[in-house]
Each structure stands twice: as C-alpha cells, then as structure tokens.
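curious how this folds, go ahead:
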Amino acid sequence: MLGSRPERVTIRHVAEHAGVSVAAVSKVLRNAYGVSDALRLKVEDAIETLKYRPSTAARAMRGRTFTVGILVVELTNPFIPTLLEEMDAGLAQASYKSMVAVGRAASKIETSMIETMIDNRMDGLILIGPQISGNVMAEYAKQIPIVALAHHEPNSSFYDTVNSDDYCGAQLAVEALHAQGHQDIAMLSYDHSGQPSSVVAVAREAGYRAAMERLGLEAWMRILRLPNPSLSRTRGLAEFLAMPDRPRAVFAWSDMDALRLLSACHEHGIEVPGQLAVIGYDDSAVAGLPLVNLSSINQKPDELGRCVSDLMLSRIEGRTEARHVLVTPQVVFRRSL
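Got it, this is the predicted structure:
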C-alpha cells in the first residue's frame, strides 16, 4: 500500500538470505568462538545486502543491552583517546556499543558513576585508571563483568586487568638515559598519597629504583614529586628547574608532565638535551611532533585496547577466571635525549 512502512528486516530474514540457521546468525553477531570464516562471510554479506540492524531493545529483553560502559578518570592525558578508539573498535566488531563516562579521581564520584552504569543495565564495565580500591572494585565485579586498565592488582580473582608493564618501562627509560652517558638521573613523579598502591606511578617508581640500583647509580637516585596531577604544576616545575643540584637527566612518570617540563625549560632558557635530558612515558601523539621531539616509552595502545575489548567480550560470554595481562613497552628515541 502506498505510504505504508516497509517491513523491518529481522534476524530470520538474514538467516534465510544467507542459507543458514538463526542460531548461526546469532553466533556471528555475538562474535562467538568457533565461527568459521565462510559462515561469517555469508552472514555479513546478507546483513549488508538486507541492511539489517539488530534491535537493541529485543536484545535487552533477552538479557543483554549490547552496551559496555567505559569510565575514565580524566581526559587530559593525550594517551587516552587512542585507547578509547581501539576499545570501541574491538567492541564494535562484536556488535557492542561503548558509552564513555568521564569522572574525577574521587572515590565517591567513581562509585556513583559505576552504580549508574550498573543501573542502566550495561553488559560490562571498563575502568581506565580507577582510583577506587581493589576491594571495592571486587564487590562491583560480583555484579557485572569488569576489566580495569592502568590498575596493577594481579592477584584479583574477580576482575581482569590490562597494563603496560610499567615496572619494565621505567627501567627502559633509565637505561636509555644511562646509554647516553648520564648518571645523575632523577625521576619526576607526583604526590600520590591517598591513592591506592595499584596506580601506575607506584610501579614506575619501583622500576626506576630497580634500574638505578642495578646500574650502580644509587648515589644519584632521587624521586622528585610534583603536586597531584589535578593541581597546577607551574610552581613545582619552576622550583625543580631552579634547584642548585638539579639533575642532569630526568625520567618523567608521564608525558603529561614531561611535556610541561619541556615547555618550562623553554621559558627558563634551559637547553634540552644540552642542559637537561628528558624522557617521558606514554609516547603520546604530541610527543612525536617535530617541534616537541620528546623521547618516551611507548605503551602500545593498540595492543592494550585490543586486550581490553577481548577480555571484556569473553567475560560477557561467561568466562569467570581472572586474567591479568602485561604488555611489554618499548623506547622511542627522539631529540630530548
């Protein structure tokens, strides 16, 4: 009839067009284990031809919403967007949508946002750099699948973790500076009192100490602390550069502070690397810009993102044993060394 609405394409139409069962189509949509390439190609061709769009409402009635919540404490770290893109791409391949929420490094705000995501029937939660304790996270993980990124708690049996091997990465940073002839190597970190020991800075500080001891540089070992990242760094960096015994080389715990340090050096007329060699951690996009040229530790964000999405999907599919993944980082050498 003229003006009547076209019939909605259903999963049954897709199955008929592909010449397979409805169950087979469902397996492809869920990216289930054991689906052959030939079956996947048939179903994907049928989906494309028929312009099939799975009904989120219908999925929710069967117990899933096909949405995953991603909670990130802050977005100022230029490393975060790349991670989000990789995670979203991995989830999308299994027909899941991600919903990103931005919080602050305060436990009450984090827990409130996690509870909101649970109330909205997310199928799983990805937490990036969570500041809540492992015990609190474990309680939430009893209610919903959780994968935590940038959270070192390898003994947890209730949720998964994915991390850059921060202990190893910090040692690589020290070794890179030492290879350039430096001995007076300090670490620029921050005041993380009040935060759980699972934060990445703790592992990086441990790696720095281990490398300095192994290289026989204990006499030069020192960790200089800026205020918490939520506070201004201007005064702290100026005081660092004005130190009468300022180190000859510095490993900054993150590109966020390494980049600020480069800017402060420029403002104070301190030549990098002539007067101060600098290496950061994250290898953010800004670090590679020609006018910046910051040496840094690359965390392999594509691999981290894929690991997170893969673990989340397998958790949703029913896996219960905890997995803890460490991705080995690598040094990227640029002009700041």
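
for the rest of this, base every contact and every neighbour count on C-alpha atoms.
OK.

which residues touch S198?
By CA atoms under 8 Å, 6 or more residues apart in numbering, the contact set of S198 is 151-153.

now swap in Y281 and tell me
Contacts of Y281 (CA under 8 Å, 6+ apart): 169, 252-255, 296-299.

thinking again about what came up before, how about the contacts of S198 in a markdown table, adding neighbour count, distance to N31 and secondary structure?
Below are these laid out as a markdown table (neighbours: other CA atoms under 10 Å; distance: CA to CA, whole Å; DSSP: H, G, I helix; E, B strand; the rest coil):
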| residue | neighbour count | distance to N31 | secondary structure |
| --- | --- | --- | --- |
| H151 | 26 | 27 | coil |
| H152 | 26 | 29 | coil |
| E153 | 19 | 29 | coil |
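
neighbour-wise, give me the winner out of the contacts of Y281.
S296 (32 neighbours; other CA atoms under 10 Å).

wait, a helix at that residue?
No. Counting by DSSP: H, G, I helix; E, B strand; the rest coil, S296 is not part of a helix but strand.

with adjacent residues omitted, what lies nearest to it?
G280 (4.4 Å; CA to CA, 6 or more residues apart in numbering).

which one of the contacts of S198 is nearest to R222?
H152 (23.0 Å; CA to CA).

I'd say the closest one and T161 touch.
Yes. Applying CA atoms under 8 Å, one finds H152 in contact with T161, separated by 7.2 Å.

could you also give me the structure for this second sequence? I'd like to compare it with the first:
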Amino acid sequence: MDKPARASRVTIRTVAADAGVSVAAVSKVLRNAYGVSDSLKQKVMTSIDKLGYRPSTAARGMRGRTFTIGVLLVGMDNPFLPPLVSSFKQAMGKEGYNTLIGVGEARTHVESALIDSMIDMRIDGLLLIAPRISGATLDHYAGQVPISVIGHHENTAKTFDTTNVDDFSGGRAATEALIKKGYRDIAMLCLKHSKRRDGEVWYERERGYHAAMQEAGLENFSRIVRIAERPDEMQPQLLTLLEEPGRPEAFFCWSDIHGVPLINAARMKGLRIPGDLGLISYDNTAPAGLPLIGLASIDQNPTILGQCAADQLLSRLKGRAEASHAVIEPELIIRKSF
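Below is the predicted model:
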C-alpha cells in the first residue's frame, strides 16, 4: 500500500503568498515591529490562522530571537500563582512572546537543570517565581539571558531585576492588626527550612512579625512555629498544634498555603474563629476569600506583579542594562477571622 503523501510544510513564504504581501511584511507582523498597520496585521494573521502556520523556533533563534520566555514556578499547587502567571503571559503575548513553563519543585538542582534547558532552547528571557537558588547563581544565569525574579528580595543586584511586595511591611501590618484587636500571645506559622537564604520572602515576613511584636512590647511572646509545606506532612502537624495546651491566642501565617488548612482544621475541631483563635494569613488567594473560609489575608496583587515583571523583561530586551527593583505595597484584606 502506498504511503499517504505528506502535507507540505507551511512556510513564511506560503503565508505571504496567501495574504498577498511580501515575506518582509509577514516577518514584521511576526516580530510585532513598529509601524505595522492594523489592516496588514489582520490580513497576515488571517492567513496564519487559515494555513496553520507555526514559526520555526530554531530559525527565529538563528536570526537573533525566538520570541519565547521561560517561566520557572516553585510548584503547581499554590493558588497564588495562576493569576500572576496569567497576567505575565497576557502582557508578554501582546508583544508577540510565547511562554514556556517549568516547575522547580523548590529544589535547587531541579531549578538549575530547568534553567539550563531553557537557555539551551534559546529563550529570550526568564521569569523566576520564588526560586530557591542563590543570588550568586542568579548572577551566573543573568550573564546569559535577561532575568526578572518575583519572590526574591535583593535590591542591590546589578545583573537581574526583581519585583516584590514589601514583605517586611506585610508581615508587620498583619501582626499589628492582631495586636490592635487585643491579642498578645501571637505566634507566626512559617516554613521549615534547613538554611536561610538571603532574599527569601518568608524571612522578610518573619522580620516584620518580630518588629511589630517588639514595638508593642510583646517580644516575650514572639515565637516562630515551623510547619512542613507538603500537605501530607502539614495536616497532622497542624492538628497537633491545635491540641497543644499552650496554644497561642492568635497566629500570623506566612502564607495561605498554611493559613487555609489551619482555619479549616480549627473549625473542624469546633474552635471559634475568632473567639478561641485569631488568624491572619498572607497571599489573599481565592480559597481564603470563600465565605465558609473567610480568612483575613495580606494581598500581594499578583496581577500587578506579573505585569511589572513583564515590563522589566520587555525593557531589558529593548536594551536596558541597569537593574530595576520594583516594590509593591501590600494590603490587608479584612475578614472575620481575627
């Protein structure tokens, strides 16, 4: 039996012929070049959609750009990330860039391997969200590709850009809100860690918590309770914490990753929130705002974070050399959990 004939590959010349324009005009549309009229763009995009044309990433890379941006996430299970990534992708997409997403699993060797692979694929830039690799390693990669980092405080960095919420201010604001409500024995629920790395968001939030407690003369009550991040390890630790006779009056949770399971576990045990326990968390994710959860939380405005990181990368790609470090003010979203 004869093999079916392979469909000929659609090229940029095929698109140009179908649209009745030059190859150079199609190239300008694909590059989102300055001065392209709406009518030309519409004509070319109609032919691209009809023919199913896909630009060759390899060929574009040989000409200088692939119009692809790598995005490295710390994980897939944090509800804070989807609106941030969506905002970033939308902003980059308007400028003709696709995004390639990898998950680092909060492991430095996995993150490094993924970044190496993305660079080998000739990405034009890289967004890192809450990376666990060090600032020195970021410097190394920033020498190869433009990098913007969210969730890493290092405003002295000269080779890469950062966009962050003021996590120190957020931690202090959450703790101050609990103090103003009359709580005194306030603990902070935070990550377990083997080694603190400069720039990590949880450490900045811890600093804000300690500052608020000290300013209120409550430093004798200050304590950090460290809980695992994995759900299968976290849940039994939260239950044990709630059963302790010396349980604090209130908790400031470093993230909704812990805050939402904690308020859920407390209510399942019959505790009144507030009343028996006061809670404020961080990230203001969608689960925190559900009526049956009602968890007060610090809003980082992920949409603005994503847009800001995209702006940083786009300006780097246009030639900016000096580092940019953007800081966004957080906001406490008040709900009836404290």
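
can you give me the neighbour number for the residue nearest to S296 of structure 1?
Residues near G280 of structure 1, counting by other CA under 10 Å: 30.

ok but it is inside a strand, no?
Yes. Counting by three-state DSSP, G280 of structure 1 falls inside a strand.

distance of it relative to Q195 of structure 1?
Separation of G280 of structure 1 from Q195 of structure 1 (CA to CA, to the nearest Å) stands at 22 Å.

got it, and K97 of structure 1?
For K97 of structure 1, the distance to Q195 of structure 1 - CA to CA - is 31 Å.

same question for L304 of structure 1.
Distance from L304 of structure 1 to Q195 of structure 1, by CA to CA: 23 Å.

quick one, helices of structure 1?
Secondary structure of structure 1 (DSSP state H): helices at 11-18, 22-29, 37-50, 56-61, 80-92, 107-119, 134-141, 166-179, 200-214, 234-241, 255-267, 301-316.

need those helices in TSV (columns: distance to L326 of structure 1).
As requested, the helices of structure 1 are arranged in TSV below (distance: least, CA to CA, whole Å):
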stretch	distance to L326 of structure 1
helix 11-18	39
helix 22-29	29
helix 37-50	30
helix 56-61	34
helix 80-92	15
helix 107-119	24
helix 134-141	18
helix 166-179	9
helix 200-214	12
helix 234-241	32
helix 255-267	20
helix 301-316	9
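
looking at the ones you listed, spot the one closest to A285 of structure 1.
Taking those one by one with CA to CA, helix 80-92 is closest: 9.1 Å.

so the closest one versus helix 301-316, what angle?
Between helix 80-92 of structure 1 and helix 301-316, the angle formed by their directions is 40 degrees, by axes from the mean of the first three to the mean of the last three CA atoms, to 10 degrees.

average offset of helix 80-92 of structure 1 relative to structure 2?
Taken against structure 2, helix 80-92 of structure 1 registers an average deviation of 0.8 Å after superposition, with mean CA distance after the TM-score superposition for structure 1.

contacting residues for L127 of structure 2?
Contacts of L127 of structure 2 (CA under 8 Å, 6+ apart): 69-72, 147-150, 309.

nope, L72 of structure 2 is what I was after
Applying CA under 8 Å, 6+ apart to L72 of structure 2 gives the contacts 101-104, 111, 114-115, 126-129, 131.

S95 of structure 1 contacts F66, doesn't it?
Yes. With contacts counted by CA under 8 Å, S95 of structure 1 reaches F66, the gap being 7.1 Å.

more neighbours: which of these two?
Each of S95 of structure 1 and F66 has its neighbours counted (other CA under 10 Å); F66 has more, 23 against 17.

count of neighbours near the residue nearest to the more buried one when sequence neighbours are not counted?
The spatial neighbour of F66 of structure 1 that comes closest, neighbours along the chain excluded (CA to CA, 6+ apart), is Y96 at 4.8 Å. Counted with other CA under 10 Å, residues neighbouring Y96 of structure 1 total 20.

dump the residue contacts of Y96 of structure 1.
Applying CA under 8 Å, 6+ apart, the residues near Y96 of structure 1 are 66-68.

gap between it and D310 of structure 1?
The gap separating Y96 of structure 1 from D310 of structure 1 is 12 Å, by CA to CA.

relative to T156 of structure 2, how far out is the one residue sitting closest to the centre of structure 2?
Nearest to the mean C-alpha position of structure 2, counting by CA atoms, centre = their mean, stands I129 at 4.2 Å. From I129 of structure 2 across to T156 of structure 2, the span is 18 Å (CA to CA).

repeat that for T162 of structure 2.
Relative to T156 of structure 2, and taking CA to CA, T162 of structure 2 is found at 10 Å.

more neighbours, those two?
Using other CA under 10 Å, the more surrounded residue of T162 of structure 2 and T156 is T162, with 27 against 12.

any idea how far apart the tips of stretch 27-40 of structure 1 sit?
Stretch 27-40 of structure 1 has an end-to-end distance of 9 Å (criterion: CA to CA).

name the residues of that stretch that are buried.
Using 16 or more other CA atoms under 10 Å as the test for burial, stretch 27-40 of structure 1 gives 27-31, 39-40.

and A57 of structure 1, how many neighbours?
A57 of structure 1: 11 neighbours (other CA under 10 Å).

look up the closest residue to it, ignoring the ones flanking it.
T65 (7.2 Å).

tell me which residue of structure 2 lines up with the one you found.
Counting by TM-score structural alignment, T65 of structure 1 lines up with T66 in structure 2.

and that match, how far from Y183 of structure 2?
55 Å.

just A136 of structure 2 next, same as before
41 Å.

which one's more surrounded, these two?
Per other CA under 10 Å, whichever of A136 of structure 2 and Y183 has more neighbours is Y183, with 18 against 10.

contacts only, for that one.
Taking CA under 8 Å, 6+ apart, one finds 249-250, 278 in contact with Y183 of structure 2.

state the distance from it to E233 of structure 2.
Distance from Y183 of structure 2 to E233 of structure 2, counting by CA to CA: 29 Å.

repeat that for P287 of structure 2.
20 Å.

please apply the same query to G96 of structure 2.
G96 of structure 2 is 42 Å from E233 of structure 2, by CA to CA.
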